[in-house]
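**Q** need a structure here:
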Amino acid sequence: MAILNSCTSKAPPTLRVGINAWPGYEFIYLAQELGLYKKSGLDVRLIEFSSLSDARRAYERGQIDALGTTVIEVLQSRENSEKSLQIVSISDYSDGADIIIANRHITDIKSLKGKEVGLELASLGVYVLARALEKNGLTLNDLHLQSLDQQSLTEALKAGELDAIVTYPPSNIQLLTDPNFHTLFDSKAISGEVLDVIAIDQQFIQQHPAIVRQFIAAFESAYQYSLTHPDQAYAIMAEREGITANEFEIALTQGIKMIRFSDQADYFKAHGKLDEVIQRTDKVLRESQQIKGIDHTKDIKSSLNSPGKQ
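**A** I've put the predicted structure just below:
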């Protein structure tokens, strides 16, 4: 009978996870490199993308089940697809890492009026730019917007085809060493508003809650490993992003605030920090016409991470 059970037992379903270059998401990759998924009996397949919007579209096409992303992309995905992403964990929030870089002739945000500004449309960049403009009495309609991926944005700014771009690490690291460019605005001015999250398809969560919990636990274990073995961890994660370990450490520690596992409940409780960000984000996206349909904020938080569900 034991032999029969072993022959008929099903292999765990593959969790296909989209990941793009952002220091806060790299612990998804680090967990793989440390063998934490295999140790937990998980079958996790990481799929790399060049931008947040590319990963979101892959989810909408059914090519991935989960992704490192932001509240912005989760709301937009719910607008554009019948599939339902749910937030299962908060990885970090941007505290200066998301920035608007301009050529040296653009002195402030108000000077962007009528200028060519590049960003990833239908993505995080829209929110950051909209909030920067709002704080300075402008709107997206006051600019000429161009949608490009992060690498193309950098190249276009260097070529003088754009006056400013919305960007983030690692793409902005080399730009900021060039005296021809400078920072006009960074997410420290809206600290806590840009939440980076792990989001997973609602149906997958319902069918495989144990796998989701183990995946989140592996992410946390990878983060804990980085605290005790920073040199090894930063080297692994920096190599995937194509930067040095020192550059990775600076990007992670000087512009990003990681959210510990013990702090998750404060975000997921009713009327907690996550609810505040969701409502503010929805408002900004609707004002900028990025979302026009029904209310997509209902059941956006997975109950797996609600207080009392740990």
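**Q** CA only for contacts and neighbour counts going forward, please
**A** Will do.
**Q** Next, the contact list for Y225, please.
**A** Listed by C-alpha atoms under 8 Å, 6 or more residues apart in numbering, the contact partners of Y225 are A233.
**Q** Equivalent analysis for Y93, please.
**A** With C-alpha under 8 Å, 6+ apart, Y93 has these contacts: 191-196, 256-259.
**Q** With R57 instead?
**A** Contact analysis of R57 by C-alpha under 8 Å, 6+ apart lists S77.
**Q** Following the chain onward from the helix or strand that contains it, which element is next?
**A** Element membership of R57, judged by DSSP states H and E, is helix 52-60. Sequence order places strand 66-70 as the next helix or strand after helix 52-60, per DSSP H and E.
**Q** Which elements pack onto that next one?
**A** strand 14-20, helix 52-60, strand 195-201 (3 or more C-alpha pairs under 8 Å, 6 or more residues apart in numbering; DSSP states H and E).
**Q** distance between the longest one and the chain's centre?
**A** It refers to helix 52-60. Relative to the centre of its chain, helix 52-60 is centred 11 Å away, using C-alpha atoms, centre = their mean, to the nearest Å.
**Q** mind checking the SS state of L46?
**A** Secondary structure assignment for L46 (DSSP: H, G, I helix; E, B strand; the rest coil): strand.
**Q** Buried ones from the contacts of Y93, can you make that a ChimeraX selection?
**A** Buried members of the contacts of Y93, defined by 16 or more other C-alpha atoms under 10 Å, are picked up in ChimeraX with:
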select :191,192,193,194,195,196,256,257,258,259
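**Q** just the strands in the stretch 151-300 of the chain please.
**A** Secondary structure of the stretch 151-300 of the chain, counting by DSSP state E, counting those that start in this stretch: strands at 164-167, 181-186, 195-201, 256-258.
**Q** which residues touch stretch 37-46?
**A** Residues from elsewhere that reach stretch 37-46, judged by C-alpha under 8 Å, 6+ apart: 12-19, 29, 31-32, 211, 214-215, 218.
**Q** Make a PyMOL selection of the buried ones in those residues.
**A** Applying 16+ other C-alpha under 10 Å to the contacts of stretch 37-46, the buried members can be selected in PyMOL as follows:
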select buried, resi 15+16+17+18+19+29+31+32+211+214+215+218
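**Q** A102: which of the contacts of stretch 37-46 is nearest?
**A** A102 lies nearest to I19 out of the contacts of stretch 37-46, by C-alpha to C-alpha, at 27.2 Å.
**Q** Tabulate the contacts of Y93 in a markdown table, adding columns for distance to D299.
**A** Compiled in a markdown table, these are given as follows (distance: C-alpha to C-alpha, whole Å):
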| residue | distance to D299 |
| --- | --- |
| S191 | 25 |
| G192 | 21 |
| E193 | 20 |
| V194 | 20 |
| L195 | 17 |
| D196 | 18 |
| I256 | 27 |
| K257 | 25 |
| M258 | 24 |
| I259 | 21 |
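**Q** Could you also give me the structure for this second sequence? I'd like to compare it with the first:
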Amino acid sequence: MKRTVLYRAGGALGLLLVLAITFFFYPKSSDGDAPILRVAVYEWGGYAPAVYAQETGLYMANGLRVELFKATSPAQMNEWFRDGKVDGICGVVLTDLLIMRSHGEALQGVLLTDYSTDGDVILSRADQISISDLSGKRVSVDRMNSFSHVFIQRMLALNGLKESDVTLVELPFDQVPDGLIRGEIDAGHTWSPAKEMGLKVNLKVLAKAEESPGIVMEVVAFRESLLKAHPELIRTFTRVFFEAQKQVLEDPLAAATHMKAFYGNEPAVFAESFRSMHFFDLAANKEKFDGESENSVFVTAKMINDLLVSSGLVQTTDLYKTALRPEFVESQ
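**A** Prediction:
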């Protein structure tokens, strides 16, 4: 009898423990029906629909509870995911997604937001003529072992240089203009809005992301356990994202004005930055997620995976095969 009671008590305690873990891992909305989606966002045009949906009530109108965390850099968003502060990132550069998965992070992309055309650039002083002039010079990356690192490697390779031909230094993207002016670096990878700041003080663009289309491709990604436990929630988020994206692109300035309170930026400047990226709407996403297409995102992901392996940043050759979940786009 005592043993039976103990077994029952132990079973009850085990059940309570499981329920407690579930409750704390997925915070509930006020009505208790579904988890709140905790999503990191950053000031980039491709990610703007996620913020616009919040500021205009689209999430609430579709029964979603979304808590957005505003980051100051892509690296901070990635760190928040690793630390468990968020379960989604809007967005993560495809290169970083592959690197994170190589480190065991259970993160998968569900939709494509955009790819940078001339949003990501190598900026230099006016006395630098071309990328080939950077041999023996100091070139900055936003963070080593990141998409910024791969971007620099790719731009150097396209101009006949290797990483060993330059001295790489780590400098946050928003400090690149000042670093160039102070003479700390000779060139550096940066992006909007720091790029525009640099151009205002007569700094020069040596290379643009459009020279290697897709090298800076952005995705919205979520924790695998969330995708498994609440797929319908992610399908709804995907639908709302594209609805918001359509409205944002119909009138970028009006949309940017709606988001001013969240971002604290200048709407006209933010709206203008949209020109430096290529957006993927729902139709384009469906085309890109077609694994049989030559333009498939899986082709781009494999190219990036190969670059990561050849540069020694990762060891696994097939990360690209499981990094993306096309069913959330395909179900729309």
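**Q** Can you pull the TM-score for these?
**A** TM-score of the superposed chains, computed with TM-score structural alignment, normalised by the length of structure 1, equals 0.89; 299 aligned residues with a C-alpha RMSD of 2.0 Å.
**Q** before we move on, back to that, out of the strands of the stretch 151-300 of structure 1, which is closest to G293 of structure 1?
**A** Smallest distance to G293 of structure 1 across the strands of the stretch 151-300 of structure 1 (C-alpha to C-alpha): 20.1 Å, for strand 195-201.
**Q** packing partners for that closest one?
**A** strand 66-70, helix 71-80, strand 85-94.
**Q** Now with 6 Å, please.
**A** strand 66-70, strand 85-94 (3 or more C-alpha pairs under 6 Å, 6 or more residues apart in numbering; DSSP states H and E).
**Q** which part of structure 2 lines up with that strand?
**A** With TM-score structural alignment applied, strand 195-201 of structure 1 matches the range 217-223 in structure 2.
**Q** And stretch 213-222 of structure 1, by the same measure?
**A** Stretch 213-222 of structure 1 lines up with residues 235-244 of structure 2 when matched by TM-score structural alignment.
**Q** can you tell me the mean distance of that stretch from structure 1 after alignment?
**A** Compared with structure 1 after fitting, stretch 235-244 of structure 2 deviates on average by 1.4 Å (mean C-alpha distance after the TM-score superposition for structure 1).
**Q** Quick one: map V71 of structure 1 onto structure 2.
**A** Match for V71 of structure 1 (TM-score structural alignment): L94.
**Q** tell me the contacts of its match?
**A** By C-alpha atoms under 6 Å, 6 or more residues apart in numbering, the contact set of L94 of structure 2 is 217-218.
**Q** which stretch of helix or strand covers L4 of structure 1?
**A** Going by DSSP H and E, L4 of structure 1 is part of helix 2-8.
**Q** V219 of structure 2 - nearest residue in space that isn't next to it in sequence?
**A** Leaving aside its chain neighbours, V219 of structure 2 sits nearest to L112 (4.3 Å; criterion: C-alpha to C-alpha, 6 or more residues apart in numbering).
**Q** The residue nearest the centre of structure 1 and D54 of structure 1: what is the separation?
**A** Nearest residue to the geometric centre of structure 1 (C-alpha atoms, centre = their mean): T69, 3.0 Å. As judged by C-alpha to C-alpha, to the nearest Å, T69 of structure 1 and D54 of structure 1 stand 11 Å apart.
**Q** where do the helices sit along structure 1?
**A** 2-8, 26-33, 36-39, 52-60, 71-80, 124-134, 150-158, 171-175, 202-207, 209-228, 230-241, 245-255, 264-268, 273-287 (DSSP state H).
**Q** will you turn the ones you listed into CSV that also has distance to R45 of structure 1?
**A** Shown next, in CSV, are those (distance: least, C-alpha to C-alpha, whole Å):
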stretch, distance to R45 of structure 1
helix 2-8, 24
helix 26-33, 9
helix 36-39, 10
helix 52-60, 14
helix 71-80, 21
helix 124-134, 24
helix 150-158, 24
helix 171-175, 25
helix 202-207, 15
helix 209-228, 12
helix 230-241, 16
helix 245-255, 24
helix 264-268, 25
helix 273-287, 28
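**Q** Which one, of the ones you listed, ends up nearest to G118 of structure 1?
**A** Among the helices of structure 1, helix 150-158 comes nearest to G118 of structure 1, with 6.2 Å by C-alpha to C-alpha.
**Q** Onto which residues of structure 2 does the closest one map?
**A** Against structure 2, helix 150-158 of structure 1 falls on residues 173-181 (TM-score structural alignment).
**Q** same question, stretch 40-55 of structure 1
**A** Counting by TM-score structural alignment, stretch 40-55 of structure 1 falls onto residues 62-77 of structure 2.
**Q** Identify the residue nearest the aligned residue in structure 1 for P35 of structure 2 in space, chain neighbours excluded?
**A** In structure 1, P35 of structure 2 lines up with P13, judged by TM-score structural alignment. Excluding its sequence neighbours, the residue lying closest to P13 of structure 1 (C-alpha to C-alpha, 6+ apart) is D43, at 6.6 Å.
**Q** what does I205 of structure 1 give?
**A** Using C-alpha to C-alpha, 6+ apart and skipping residues adjacent in sequence, the residue nearest I205 of structure 1 is V212, 6.4 Å away.
**Q** hang on, the earlier thing: could you identify the pair within the contacts of stretch 37-46 of structure 1 that is furthest apart?
**A** Of all pairs in the contacts of stretch 37-46 of structure 1, the most separated under C-alpha to C-alpha is P12 and I19 at 21.1 Å.
**Q** gap between the residue lying closest to L171 of structure 2 once chain neighbours are set aside and D120 of structure 2?
**A** Leaving aside its chain neighbours, L171 of structure 2 sits nearest to D142 (5.2 Å; criterion: C-alpha to C-alpha, 6+ apart). Separation of D142 of structure 2 from D120 of structure 2 (C-alpha to C-alpha): 11 Å.
**Q** Which residue in structure 1 aligns with R125 of structure 2?
**A** Alignment note (TM-score structural alignment): R125 of structure 2 maps to N103 of structure 1.
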